[in-house]
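Novice: Below: sequence and its predicted model.
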Amino acid sequence: MSGHSPAASPAHKQPGSPRQRAWARLKRHKAAMASLVFLCVMTLAAIIGPALQPHDFTRVFTDYVRTPPSLTAYPRPDQIGPAIDRIAARMRTKVERVWVSGERVEVTLTAERAIDRRLTALFERSDLFAAAEAIELSDGGRRLSVSVPIIKRYFFFGTDGNGRDLLARTLIAGRVSLLIGCLATAVALLIGVAYGAIAGYAGGLVDGVMMRIVDILYALPFIFFVIMLVVVLGRNVVLMFLAVGAIEWLDMARIVRGQTLSLKRREFVIAANALGVRPAGVIAQHIIPNTFGVIIVYMTLLVPKVILGESFLSFLGLGVQEPMTSWGVLIAEGARNIEGATWLLVFPALFLVSTLFALNFLGDGLRDALDPRSE
């Protein structure tokens, strides 16, 4: 009787298919799995987060310009008095008494002439108060007592120089940056994979000519090309970054070409040629599927590259334009206000850097997981 049970054999310890073994290796890579979870959470936050926010990313709060981030609600007690003074000045009245009780404030206003009660609508136009309710009008209409509800607002990331909620803008910026990164990467993959596979499989003169075209495109200055795109396409950001993705395929084309040169000498490709399969079928059914490992790893590296490129272009004013925003736009605005409002730079930069780190860690994990030698 054998001393080794079937359950203890190596064949039963690992999943059977290469895909299952790759997934098992990826799960053992803690940094990659944590990055994958983080990216899923970040994507969900960018997609549904703005809809759950009480403030629209374009809403301007004139009474909360460059408000520091806080976990407690605004307005603060020291903000109520100055706001009432401004409203009273617009009503051409003087503040006689202010009494704050919970979420309401009672104000007594006096004037030399009769006060028009319709002017209490000015309270509602403030970001601090709701519609005022007149309690008493006395002294021949020259003394007016009103009760005004206080509107509690939360600005967890603070507000920008225009009084817009930075949390809402950071989430919508994440949606734009991730969308641009994914779109440009998809275009780069489609062009690069097809181009590299055709060049490598054809070989000879065709391969030489196609790769010399790649070398020529490498020599074109990136910024000059982007400026030309802005002139031709205008400020259409989606089209512009789709076009940017159309020049990011050069590295992928070279990588896939190298893989194809190795694969076309393998037995299964030679067998497919012997059976009369057309070159397009060989490329689509045998060459490209066997380069998926390299493609997936490079994709996780290309997405942060495109996001960084978008941030750089937006920093220069060539990318996303107002009222839409991206992490690059927010970082550019934060850099201009770093002395008096550091939160305008810290939060968008934190989101961008953490996403880039997660993508790179995931790329490292996928590289190890898709390498059979790592078993």
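Specialist: Okay, I see it. Residues are numbered from 1 along each chain as shown.
Novice: From now on I want contacts and neighbour counts done on CA atoms only, so please keep to that.
Specialist: Will do.
Novice: ok, which stretches of the stretch 101-250 of the chain are helices?
Specialist: 121-124, 166-202, 204-218, 222-233, 237-245, 250-263 (DSSP state H, counting those that start in this stretch).
Novice: Looks to me like residue 70 is in a strand.
Specialist: No. Residue 70 is assigned coil when assessed by DSSP: H, G, I helix; E, B strand; the rest coil, not a strand.
Novice: how close does the residue nearest to it when sequence neighbours are not counted sit to residue 334?
Specialist: Nearest non-adjacent residue to residue 70, counting by CA to CA, 6 or more residues apart in numbering: residue 156, 5.1 Å away. Distance, residue 156 to residue 334, by CA to CA, to the nearest Å: 16 Å.
Novice: next, the one to line up against it:
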Amino acid sequence: MRKEELQQLPPERFERITLDSSNAERITKPSLSFWQDAWLRLRKNKAAIVSMFVLVLLIIMALIGPHLNGHDGEQQVLRHANLPPKIPGIEKLGIFNGMGQLGGEKVNLYEIKKVDEYYWFGTDGLGRDLFTRVWEGTQISLLIAFVAAAIDVVIGVLYGGISGYFGGRVDDIMQRIVEILIGIPTLIIVILMLLIMEPGLTAIIIAISLTGWIGMSRIVRAQILKYKGQEFVLAARTLGASDSRIIGKHLLPNIMGIIIINTMFTIPTAIFFEAFLSFIGLGLQPPDASLGTLINDAYKVMEHQPYFLLFPAVIISVLMIAFNLIGDGLRDALDPKMKD
């Protein structure tokens, strides 16, 4: 019965489907470049994305922060010395309301000293506004870190690229030089440089850059040795491509991800090293401020004025964490082996 019903179906119930052979192998999804694919994977890393927003916010505050409250970071007003933080609006919540310790009692130091102004982060022992000085110090620390990292990238990529690409005796000589530099403690080199040069911004950048490029050069050399013997490089050399074209068009694009990742880890190292030098008195000299000098000044009065140490310590900690999380995210996004 069922077979008879099927045979009785009219021909118009059927529709012939034809396929266009020209569209049979068409890719419906748009193709992505390496960097577009890496960005899509990076966006899945919420910690890295949040760190990017935090880092951008800190950079913006470092640029505009010193101009927000109308106080000069170097102006000394001794009558306003050692004032605790006081922020308009927030003071009504019972925090950052200008209350401090005086003679073992908690009192409003702004009323006692008859100060009508607001100091959002308080003042130091010379009456200088800490809010302005903290963001000026952040600006200096970021400048030192970015310039030192840029110098490390340029020197490290050139040195490691030349050493790995040409190999042979050139590589042997250049690597012996690197081994000698590695054997000398970095702190000794930095101290000698700062003794020769006048302490300041330029001296710190040069001191940090003297040996900071070594790690980058060794990574670049290893990657060049890995890629220079592969087929696409041999094909380019067979077709008559010059050494500079092979390095610039074939080798560097393949190791650019490793360079970016290593740079993101170099920047927080430079920030921490600058803070360390300033903390031990070998960095910037007064009245210039960096996060390291602010922490050094705050360390001396930490017991009685903890707010002095709180703000620069929090900012340098957030910077270190943000750069490291972004570096981890970039490492996962740019490493083809981490594809999900």
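Specialist: All right, it came through fine. A quick note: this is a predicted structure, and the numbers were derived from the prediction, not measured.
Novice: Residue 156 and residue 334 of structure 1: which is more packed in?
Specialist: Taking neighbours as other CA atoms under 10 Å, residue 156 of structure 1 and residue 334 compare with residue 334 leading, 23 against 17.
Novice: Just to check, the more buried one is in contact with residue 340?
Specialist: No. Applying CA atoms under 8 Å, one finds residue 334 of structure 1 not in contact with residue 340, separated by 9.8 Å.
Novice: and residue 183 of structure 2, what pairs with it in structure 1?
Specialist: The equivalent of residue 183 of structure 2 in structure 1 is residue 219 (alignment by TM-score structural alignment).
Novice: what's around that match, how many residues?
Specialist: 8.
Novice: just residue 82 of structure 2 next, same as before
Specialist: 20.
Novice: helix, strand or coil for it?
Specialist: Strictly by three-state DSSP, residue 82 of structure 2 counts as coil.
Novice: Please list all residues in contact with it.
Specialist: 122, 123, 124, 125, 126, 127, 305 (CA atoms under 8 Å, 6 or more residues apart in numbering).
Novice: Give me the aligned partner of the third one over in structure 1.
Specialist: By that I understand residue 124 of structure 2. By TM-score structural alignment, residue 124 of structure 2 lines up with residue 160.
Novice: now residue 231 of structure 2
Specialist: In structure 1, residue 231 of structure 2 lines up with residue 267, judged by TM-score structural alignment.
Novice: hey, where'd the helices end up in the stretch 1-150 of structure 2?
Specialist: Along the stretch 1-150 of structure 2, counting by DSSP H, counting those that start in this stretch, helices occupy 2-7, 34-43, 46-64, 109-112, 130-166.
Novice: which parts of the third one are buried?
Specialist: In this case it means helix 46-64 of structure 2. Within helix 46-64 of structure 2, the residues scored as buried using 16 or more other CA atoms under 10 Å are 48, 49, 51, 52, 54, 55, 58, 59, 61, 62.
Novice: Quick check: of those residues, which lies closest to residue 226 of structure 2?
Specialist: residue 48 (29.0 Å; CA to CA).
Novice: The nearest residue to residue 216 of structure 2 once chain neighbours are set aside: neighbour count?
Specialist: Leaving aside its sequence neighbours, residue 216 of structure 2 sits nearest to residue 156 (CA to CA, 6+ apart; 4.9 Å). Neighbour count of residue 156 of structure 2, defined by other CA under 10 Å: 24.
Novice: Please report how far residue 156 of structure 2 lies from residue 274 of structure 2.
Specialist: Per CA to CA, residue 156 of structure 2 is found 20 Å from residue 274 of structure 2.
Novice: cool, and residue 246 of structure 2?
Specialist: Counting by CA to CA, the gap from residue 246 of structure 2 to residue 274 of structure 2 is 37 Å.
Novice: Looking only at neighbour counts, state which of those two leads.
Specialist: Neighbour totals were compared for residue 246 of structure 2 and residue 274, and residue 274 leads with 28 against 19 (other CA under 10 Å).
Novice: picking up where we left off before, please name the residues that touch the residue nearest to residue 70 of structure 1.
Specialist: Here residue 156 of structure 1 is in contact with 69, 70, 71, 167 (CA under 8 Å, 6+ apart).
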